[in-house]
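Q: Pasting the sequence and the predicted model now:
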Amino acid sequence: MRTEKNIYYKLALNRLREKGYIIQSITCDGRRGLMKDLFNTPVQMCQFHMIAIVMRKLRKKHQSSAGKELKIITKTITESTKNEFYLRLHTWYLKHEIFLKERSEKANEKGYFPYKHRNIRGAYASLKWYMNYLFSFEKYTEINIEKTTNRIEGLFKHLKRQLNNHNGLTKKHKIMFIKDFLNKKSC
């Protein structure tokens, strides 16, 4: 697949369901549209992908104390409970609320005065938006949901390496190879 689109995931999930598979949970890297449409299937946002999203929004050497503190808080996701993490995040927000609401003195072409600290606001908004998905593993302890996509990404990396070693396979033989590979890994 050259591009990842939500429709491809939905089609694949529907095919699996039609074949009788029961999907207990999904750990993904943050496909917003897909997360809403999973028909009562628990969804876990990969915690490492969440950290990466926030770090991309905040520069490497962020200047403001609000940005620096948000980076530190974000890095605690993997060892925090939902309540601990969101208590820290809410405390951070209350401390920096006025800073986050600062607007530019210059209006843009539409006459709107944009917020000054868009990247920090965006990082915070991402953490808030994914709140219901970042700690699903706590809510559904009985099905042992993975917190990250590391295991599956490692499996696919190994599969791609194996396929590259056998790059002369026809499409039919590639499919057989993949099925055999996955069957061996599931045992």
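A: Perfect, thanks for sending it.
Q: only C-alpha atoms for contact and neighbour calcs from this point on.
A: Fine.
Q: Can you show me the strands along this protein?
A: Ranges of strands in the chain, per DSSP state E, are 26-28, 43-45.
Q: Now do the buried residues in the last one.
A: Neighbour-count burial for strand 43-45, counted by 16 or more other C-alpha atoms under 10 Å, picks out 43-45.
Q: what would the residues you listed look like in TSV with distance to R59?
A: Compiled in TSV, the buried residues of strand 43-45 are given as follows (distance: C-alpha to C-alpha, whole Å):
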residue	distance to R59
V43	29
Q44	26
M45	22
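Q: picking up where we left off before, any chance of the strands of the chain in TSV, with distance to E102 too?
A: As requested, the strands of the chain are exported to TSV (distance: least, C-alpha to C-alpha, whole Å):
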stretch	distance to E102
strand 26-28	34
strand 43-45	30
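Q: out of these, nearest to R88?
A: strand 43-45 (19.1 Å; C-alpha to C-alpha).
Q: which helices and strands does the closest one pack with?
A: Applying 3 or more C-alpha pairs under 8 Å, 6 or more residues apart in numbering; DSSP states H and E, one finds that strand 43-45 makes contact with strand 26-28, helix 131-134, helix 136-139.
Q: try it against this one:
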Amino acid sequence: MRIDATYFKRFCLLCYQDHEDGYTQLIRFSNGEHYEEIKEDLNNLIKLGVKIESITTDGHKSILKAIKKSLPDALAQRCLVHIQRMCLLWLTRFPRHLAGLELRRLVLQLLDIKTDNDRLHWTQQLRLWHERHKDYLQEKTYNPQTGRYWYTHKLLRRSYQTIKRALPNMFHYLNNPKIPHTTNGIEGFFSHLKNHLDLHRGLTFEHRVNFIKWYVYLSNEKPA
């Protein structure tokens, strides 16, 4: 299964979707991604008899917390595209320091990891990168006006810490080809939904919600 959310002007749409056939098991209209609501959704899916062995997600804290609570035995696969996208944003296209250039190069290789040997090589390179640049990551800048210190290279640190925290759940897909390593499928679904909705810009809030419900229902219909 894959879980993702997309935001509209007045609400957030959460979607719980099978990976293999793209069937949408459940949707929720809310004002954000909230732990209690996601936990309730997962519990309802379990009660309906939906078997969930893994969930691919962008790593939102509320989703990860809900998975851990409701499905402690399920694998939480992190979306590699999301990790890559965020790190490239923080590292910028042209990092000024060697540490940023090297980490950016590693991030660009993420989607090329297809085997355990690839994973071992990549994680070793990440470890060696950290050994080379750990002192640089720890550099701090002092603000004489506030009397406080902060990390000088905070975006570089954020990129590394994002990867480090996600690392235990980045490569489950290597042991099970049925586990998607990205949420691209559901993001494509959201994109098509919004394109269709844009054709009806004059709809009221209630009609927009009903349009989405019908769109999901019809998308789930399979030819006999």
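A: Good, I have the coordinates. This structure is a prediction, so every number in the text was calculated from the model and none was measured.
Q: TM-score for these two?
A: The TM-score (TM-score structural alignment, normalised by the length of the first structure) is 0.83; 183 aligned residues with a C-alpha RMSD of 2.6 Å.
Q: of all the buried residues of strand 43-45 of the first structure, which comes closest to L13 of the first structure?
A: Among these, and counting by C-alpha to C-alpha, the member closest to L13 of the first structure is V43, at 13.2 Å.
Q: Enumerate every residue touching the residue in the second structure that that closest one lines up against.
A: Aligned by TM-score structural alignment, V43 of the first structure pairs with A76 of the second structure. Taking C-alpha atoms under 8 Å, 6 or more residues apart in numbering as the criterion, A76 of the second structure is in contact with 54-57, 64, 67, 169.
Q: re earlier: compare the helices and strands packed on strand 43-45 of the first structure and give me the one nearest N165 of the first structure.
A: strand 26-28 (27.8 Å).
Q: sorry, back to before: for the match of V43 of the first structure, which non-adjacent residue is closest in space?
A: Once flanking residues are discounted, A76 of the second structure sits nearest to I55: 5.0 Å by C-alpha to C-alpha, 6 or more residues apart in numbering.
Q: How many residues are close by that neighbour?
A: Counted with other C-alpha atoms under 10 Å, residues neighbouring I55 of the second structure total 26.
Q: Which residues are in contact with it?
A: The contact partners of I55 of the second structure, by C-alpha under 8 Å, 6+ apart, come to 1-3, 74-77, 179.
Q: Map it across to the first structure for me.
A: When the first structure is aligned by TM-score structural alignment, I55 of the second structure is paired with I26.
Q: same check, this time on L156 of the second structure
A: Under TM-score structural alignment, L156 of the second structure pairs with I120 in the first structure.
Q: now its match: how far from H96 of the first structure?
A: Here the distance between I120 of the first structure and H96 of the first structure works out to 10 Å (C-alpha to C-alpha, to the nearest Å).
Q: Out of these two, name the residue with the larger neighbour count.
A: Between I120 of the first structure and H96, counting by other C-alpha under 10 Å, I120 is the more crowded of the two (23 against 15).
Q: for the first structure, which helix is longest?
A: The helix that spans the most residues within the first structure, counting by DSSP state H, is helix 82-100.
Q: ok, of the contacts of A76 of the second structure, which one's closest to F205 of the second structure?
A: Closest to F205 of the second structure, out of all of these and judged by C-alpha to C-alpha, is T57, at 27.8 Å.
Q: all helices for the second structure, in order.
A: Using DSSP H, helices in the second structure cover 35-47, 61-70, 80-91, 98-108, 116-137, 154-166, 184-198, 205-220.
Q: With N175 of the second structure as the reference, name the closest of the ones you listed.
A: Per C-alpha to C-alpha, nearest to N175 of the second structure of these: helix 116-137, 8.6 Å.
Q: What are the contacting residues of that closest one?
A: Contacts of helix 116-137 of the second structure (C-alpha under 8 Å, 6+ apart): 99, 102-103, 106, 113, 151-153, 156-157, 171, 174.
Q: Now render the residues you listed as TSV, adding distance to F205 of the second structure.
A: Formatted as TSV, the contacts of helix 116-137 of the second structure follow (distance: C-alpha to C-alpha, whole Å):
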residue	distance to F205 of the second structure
A99	48
E102	47
L103	44
L106	44
I113	43
Y151	45
T152	45
H153	44
L156	41
R157	41
F171	40
L174	43
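Q: Please say which position in the first structure L91 of the second structure maps to.
A: Aligned counterpart of L91 of the second structure in the first structure: L58 (TM-score structural alignment).
Q: shouldn't G32 of the second structure be in contact with T6?
A: No: between G32 of the second structure and T6 there is no contact under C-alpha atoms under 8 Å: 9.1 Å.
Q: For those two, list the residues in contact with both.
A: Joint contacts of G32 of the second structure and T6 (C-alpha under 8 Å, 6+ apart) are C12.
Q: Which residues are in contact with L45 of the second structure?
A: 25-26.
Q: Residue in the first structure paired with it?
A: So, by TM-score structural alignment, L45 of the second structure is matched to L16.
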